[in-house]
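Colleague: Below is the structure, and that's it, no one-letter string:
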């Protein structure tokens, strides 16, 4: 599984230009369960995504299509982790290893 932090690298007025395309991108990935959740960080500095397990190359290819990244207004930082403990109802996210 991956936790991805997004940090804006441009002023908010430039980020806002790409917000609709970014929102469509997120909604599509969530509908296809390529992302499990996405949200805004406080003070409008960026966001956070949680992605299910896949190969590192796949998450890199996926994130490279983010309109924010494509248009040079944000950067991603990816952390891979193995979910061992999960809340009730989220057992399908727990590592099978």
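Modeller: Right, received. Where do you want to start? Computed from a prediction, not measured in an experiment: that's the story for all the values here.

Colleague: contacts, neighbours, all on C-alpha from now
Modeller: Noted.

Colleague: need the longest helix for this structure.
Modeller: Longest helix in the chain, counting residues (DSSP state H): helix 12-31.

Colleague: That helix packs against which elements?
Modeller: Applying 3 or more C-alpha pairs under 8 Å, 6 or more residues apart in numbering; DSSP states H and E, one finds that helix 12-31 makes contact with helix 67-70.

Colleague: Mind listing what's buried along the helix it packs on?
Modeller: Using 16 or more other C-alpha atoms under 10 Å as the test for burial, helix 67-70 gives 67, 68, 69.

Colleague: next up, a second structure to put side by side with the first:
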């Protein structure tokens, strides 16, 4: 599982110009079962996405396909973690830590 922490690198007006495409991309990722949660940071200087993926390369490929990345309005910090404990609603996504 991955925490995708994005930080805007452009003014919010430039981010807003790509926002509709970013939201459509998120909708595609939810439909594909790749993204579990997402939202803006407060204050609004970026966002956070909780995503599933087989490895870091998959997360990097996902991030590269985001219209925000393509437009150059944000940078991503990718953190991989093993979700060893979850809310009951996310039990299907529990993982075993790497040995």
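Modeller: Great, that's in hand. Worth saying up front: this structure is predicted, and the values here are computed from it rather than measured.

Colleague: What TM-score do the two superposed chains give?
Modeller: Comparison of the two superposed chains (TM-score structural alignment, normalised by the length of structure 1) gives a TM-score of 0.94, and 97 aligned residues with a C-alpha RMSD of 1.1 Å.

Colleague: wait, which of the buried residues of helix 67-70 of structure 1 is closest to residue 11 of structure 1?
Modeller: Nearest to residue 11 of structure 1 among the buried residues of helix 67-70 of structure 1, counting by C-alpha to C-alpha, is residue 68 at 12.1 Å.

Colleague: was I right about that closest one contacting residue 18?
Modeller: Yes: Residue 68 of structure 1 is within contact range of residue 18, at 6.4 Å (criterion: C-alpha atoms under 8 Å).

Colleague: about what we covered before: can you list the buried residues of helix 67-70 of structure 1 in TSV and add distance to residue 42 of structure 1?
Modeller: Shown next, in TSV, are the buried residues of helix 67-70 of structure 1 (distance: C-alpha to C-alpha, whole Å):
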residue	distance to residue 42 of structure 1
67	21
68	18
69	20
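
Colleague: between those, which is closest to residue 41 of structure 1?
Modeller: Nearest to residue 41 of structure 1 out of the buried residues of helix 67-70 of structure 1 is residue 68 (C-alpha to C-alpha; 15.1 Å).
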